[in-house]
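Everything below, folded, please.
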Amino acid sequence: MKKLLTGLLVLGLVGGGAGWVLTAPKTLPSDTFAGIAGDAAKGEAVFWATGCASCHMAAEAKGEDQLKLPGGQRFETAFGTFLSPNISPDPAHGIGGWTLEQFANAIQKGVSPEGQHYYPALPYAAYQNMVPQDVADLYAFMQTLPAVETASLPHEVGFPYNIRRSLGGWKLLFLPSGWAVGGDLSEAEQRGRYIAEAMAHCGECHTPRNALGGQTRSAWLAGAPNPSGEGNIPNITPAKLTWSEDEIVEYLTSGFTPEFDSVGGHMSHVVENMARLPESDRQAVAAYLKKVSPVE
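Modelled structure (predicted):
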C-alpha cells in the first residue's frame, strides 16, 4: 500500500508538473518585429478593420468620442460577464506604458504584460493571423488617441472559469491554426479572407461553439446563438446569405439590405467600421464570403 501511494504521488507530481508547463503562457518570438516600424497613418485603417472601438469605447459613444477607449462595456456569456478594459494610451489605466511587443502578445497570443492568460473574449484567436506590419501600424495609431483616466473594471466570472491558468489548456484544445477557408483563392479573395478571418474576426460571432467555447470550424460562419442569450447571430455562408457580391458591398457600406431592412445591434458598429475602409476591401470581403463552404 505504501508503494502504491508513493507511486500515485509521484504520478500526480509528474502530471501536475507537465500540466503546469503545457498551460504556461506562450509569447511571440523575440525577433517578430525586428526591422519593423509602425505607421500611424496606415494604422488607422487597421484600427477600424479590427473593430477596437466597437468594444472599448464608452457605450453609445458617437463621432470623435469613438476614439476614446475607456472600456466598461459589458458582454454577457454562459461563462460570466466580461467587461472591456481601458485600452487608451493612458499610462496608469490604459496601455500607454506597453511596448509594441507587449501589445502584440496581448492581441495575438492572449498574454498580458504580467504574463497571465487573457480570456478569449479578446479575439486573439483571429488576431493571431495578422501580419506583424499591421500590428505595428495599429499600435502606432493607438498611441495617438486620447488618454482616458478611467480604471478598468474586473470581469464578473466565477469558479472555475476564474482560474486563469486553465486558459492555457483551453488554448491547447481550441485555439485554431491557419485559415478556415483554404483552396485556390484570387488576390481579392485572399484579401477578403484576411479582413474577415483575421482583422474583423467575423468567425468570433458567426461561428457556433462547443460547450467550452471552442469554435466548431466545420460550421464556419454558419450562425450561432447570441452569447447574451437573446436571439441568434445569422448564418452568412452561401447556403443562407444569397445576396450578390454587389448587395453585400452595399450592406457593408450603408447598412441596408436588398430587402430594404437596415442593420441593427452590434452589427451596426461592424458596418460603420467597414464603411471607413476602401471599397476594394468591402468588395474583397464579399468575394471571400462566396468562397465559404455552404452550411445549411
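
Only C-alpha atoms from now on, for both contacts and neighbour counts.
Fine.

Can you get me a residue count around the closest residue to residue 141 other than its chain neighbours?
In space, residue 141 comes closest to residue 40 once its chain neighbours are excluded; the distance is 4.0 Å by C-alpha to C-alpha, 6 or more residues apart in numbering. Counted by other C-alpha atoms under 10 Å, the residues lying close to residue 40 total 19.

any idea how far residue 166 is from residue 40?
Using C-alpha to C-alpha, to the nearest Å, one obtains 36 Å as the distance from residue 40 to residue 166.

wait, is residue 81 part of a strand?
Yes - the assignment for residue 81, made by DSSP: H, G, I helix; E, B strand; the rest coil, places it in a strand.

structure for this one too, so we can compare:
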Amino acid sequence: MSLPAVLLRILVSLTLALLATLPARAQSNEPGCRPEMASLRLPIQRVQLAKDEARLTFVGHATFLIETPGGVKIATDYNDYVRPPVTPDIATMNKAHSTHNSRSPDPAIKHVLPGWGLSGQGAARHDLTLGDVRVRNVPTNIRTYEGGTDYDGNSIFVFEIGELCIAHLGHLHHPLEPGHLRALGRVDIVLFPVDGSYTLDQSGMLDVLKSIQARVMIPMHFFGGGTLSRFLARTQDIWPVERRDQATITLSKATLPARPTMIVLPGH
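Here you go, the predicted model:
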C-alpha cells in the first residue's frame, strides 16, 4: 500500500473516533418541530419582583391584576365578564354596573371585598392586611338610574405595597372633597376612569387628578380609542404621556417618574 493511502486510512480512522466521542443530537418525534415552537410548551416564568416593586397588568375595562413581591395577587373591580388569567387572593368590587362586580366569584378567592355596604346600613369598611399588602377603601357616592344618589355606593380602593400607594378610583361619579383626599393620603399611582359619561365627566376627572397629584396616572374604562384620545387632548399641556406596548408594568418608589406622568397601557 502506498504511503498516501496509509495516511488517508489513518486520517479517516481518527475522524471516526472523534465523532464517536461527541454527544448524539436529541431527535424529536414530532415532525417539523422547531425549537421556538417547542419552547412555547414550557411554563412561562415571570421575573420575581424585588421587595420594593409592584406589578400591574391592565386586564380590561376597570380590572387590573396587581401583584406584590410576596406573591399576593389582587383583581380590581372583579366581575363575571373580564377576569385575570389567574385566581386572585383578593378581589375588590363595585356595584354601579355588572361589569364591576361578580355574582359568582371564584370560591378559591381568599378575600372578596365589596365596595358598598351589603346590609344597606351604611358604607363598606375594609382594612385588610394579607402578606405584604394592605387594602383599605374610601367610600364615595354614585348616581342611581332614577337620577338620585346612592350614598357610599362606590369605593376607591387603596393598596399599600412596601413604600408604594396605589389607588383605584372605581366607578367614581363626583369630584373628591377634602375629606376624601385626607382619607386617601399620599397616592403614588392612580387608576382612573375616563369615559366621561357613565362616570365623572372628563373635565371633573381632570380636576380629581390634579387634586390627587399622583406621580403615575393610568387611564381605564374608556370603551375605545376615541374617548381616550379626547381625554389625553385635555392633558397634553399639563402632563407628559407615555404609551406602552405591553399591558403589564412594574413600578417601584425609586423608578417613579420625576414629574407626574400619564402612562397608557394597551386595552380598553
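
TM-score them against each other, please.
These two chains, once laid on top of each other, score a TM-score of 0.26 by TM-score structural alignment, normalised by the length of structure 2; 125 aligned residues with a C-alpha RMSD of 6.5 Å.

Give the other helices and strands that the longest helix anywhere in structure 2 contacts.
Longest helix in structure 2, counting residues (DSSP state H): helix 3-20. If you count contacts as 3 or more C-alpha pairs under 8 Å, 6 or more residues apart in numbering; DSSP states H and E, helix 3-20 of structure 2 packs onto no helix or strand.

Helices of the stretch 151-268 of structure 2, residue ranges please.
Secondary structure of the stretch 151-268 of structure 2 by DSSP state H, counting those that start in this stretch: the helices cover 178-184, 202-212, 225-235.

Now for structure 2: which strand has the highest residue count?
In structure 2, taking DSSP state E as the definition, the longest strand is strand 149-161.

picking up where we left off before, what is the subsequent helix or strand relative to the longest helix of structure 2?
helix 35-39 (DSSP states H and E).

Residue 142 of structure 2 versus residue 152 of structure 2, what's the distance?
Taking C-alpha to C-alpha as the criterion, residue 152 of structure 2 is separated from residue 142 of structure 2 by 7 Å.

do the same with residue 153 of structure 2
Using C-alpha to C-alpha, residue 153 of structure 2 is found at 6 Å from residue 142 of structure 2.

cool, and residue 211 of structure 2?
20 Å.

Give me the more crowded residue out of those two.
When neighbours are counted by other C-alpha under 10 Å, residue 211 of structure 2 and residue 142 differ, and residue 142 comes out ahead with 23 against 14.

Next, the angle from the helix or strand containing the more buried one to strand 149-161.
Taking DSSP H and E as the criterion, residue 142 of structure 2 maps to strand 133-143. Counting by axes from the mean of the first three to the mean of the last three C-alpha atoms, to 10 degrees, strand 133-143 of structure 2 lies at 160 degrees to strand 149-161.

residues of strand 133-143 of structure 2 that come out buried?
Neighbour counts over strand 133-143 of structure 2 (16 or more other C-alpha atoms under 10 Å) mark 133-143 as buried.

what's the farthest-apart pair in those residues?
133 and 143 (31.0 Å; C-alpha to C-alpha).

do you know how far residue 152 of structure 2 is from residue 184 of structure 2?
From residue 152 of structure 2 across to residue 184 of structure 2, the span is 15 Å (C-alpha to C-alpha).

what sits against residue 167 of structure 2?
156-159, 184, 187, 189-191 (C-alpha atoms under 8 Å, 6 or more residues apart in numbering).

Highest neighbour count among those residues?
Ranked by the number of neighbours (other C-alpha under 10 Å), the contacts of residue 167 of structure 2 place residue 157 first, at 26 neighbours.

wait, that one sits on residue 128?
No - the pair residue 157 of structure 2 and residue 128 fails to qualify as a contact (C-alpha atoms under 8 Å) at a distance of 11.1 Å.

so what does the helix or strand where residue 9 of structure 1 lies touch, helix or strand wise?
Secondary structure assignment for residue 9 of structure 1, by DSSP H and E: helix 2-22. Using 3+ C-alpha pairs under 8 Å, 6+ apart as the contact test, no helix or strand touches helix 2-22 of structure 1.

How about residues contacting it?
168-169.

Mind listing what's buried along the following helix or strand past it?
Tracing the chain past helix 2-22 of structure 1, the next element assigned as helix or strand by DSSP H and E is helix 40-50. The neighbour-count criterion (16+ other C-alpha under 10 Å) identifies 40, 42-50 as the buried residues of helix 40-50 of structure 1.

roughly how far apart are residue 39 of structure 2 and residue 248 of structure 2?
Shown here: residue 39 of structure 2 relative to residue 248 of structure 2, a distance of 22 Å by C-alpha to C-alpha.

do residue 56 of structure 2 as well
Taking C-alpha to C-alpha as the measure, residue 56 of structure 2 falls 6 Å from residue 248 of structure 2.

Which of those two has more residues huddled nearby?
Neighbours per residue, other C-alpha under 10 Å: of residue 56 of structure 2 and residue 248, the larger number sits with residue 56, 19 against 16.

give the contact list for that one.
For residue 56 of structure 2, the residues meeting the contact criterion (C-alpha under 8 Å, 6+ apart) are 64-67, 248-250.

Residue 211 of structure 2 too?
Residue 211 of structure 2 is in contact with residue 181, counting by C-alpha under 8 Å, 6+ apart.

what do you get for residue 67 of structure 2?
With C-alpha under 8 Å, 6+ apart, residue 67 of structure 2 has these contacts: 54-56, 73-74.

quick one: which of these is nearest residue 231 of structure 2?
The shortest gap between residue 231 of structure 2 and any of these belongs to residue 56, at 21.8 Å (C-alpha to C-alpha).

element containing the nearest residue to that closest one once chain neighbours are set aside?
Distances taken as C-alpha to C-alpha, 6+ apart put residue 66 closest to residue 56 of structure 2, at 4.7 Å, once the chain neighbours are dropped. Take DSSP H and E as the rule and residue 66 of structure 2 turns out to sit in strand 63-67.

when you compare where that strand runs with where strand 149-161 runs, what's the angle?
Going by the same axes, to 10 degrees, strand 63-67 of structure 2 makes 30 degrees with strand 149-161.

Strand 63-67 of structure 2: which residues count as buried?
63-67.

With that, I have no additional questions.
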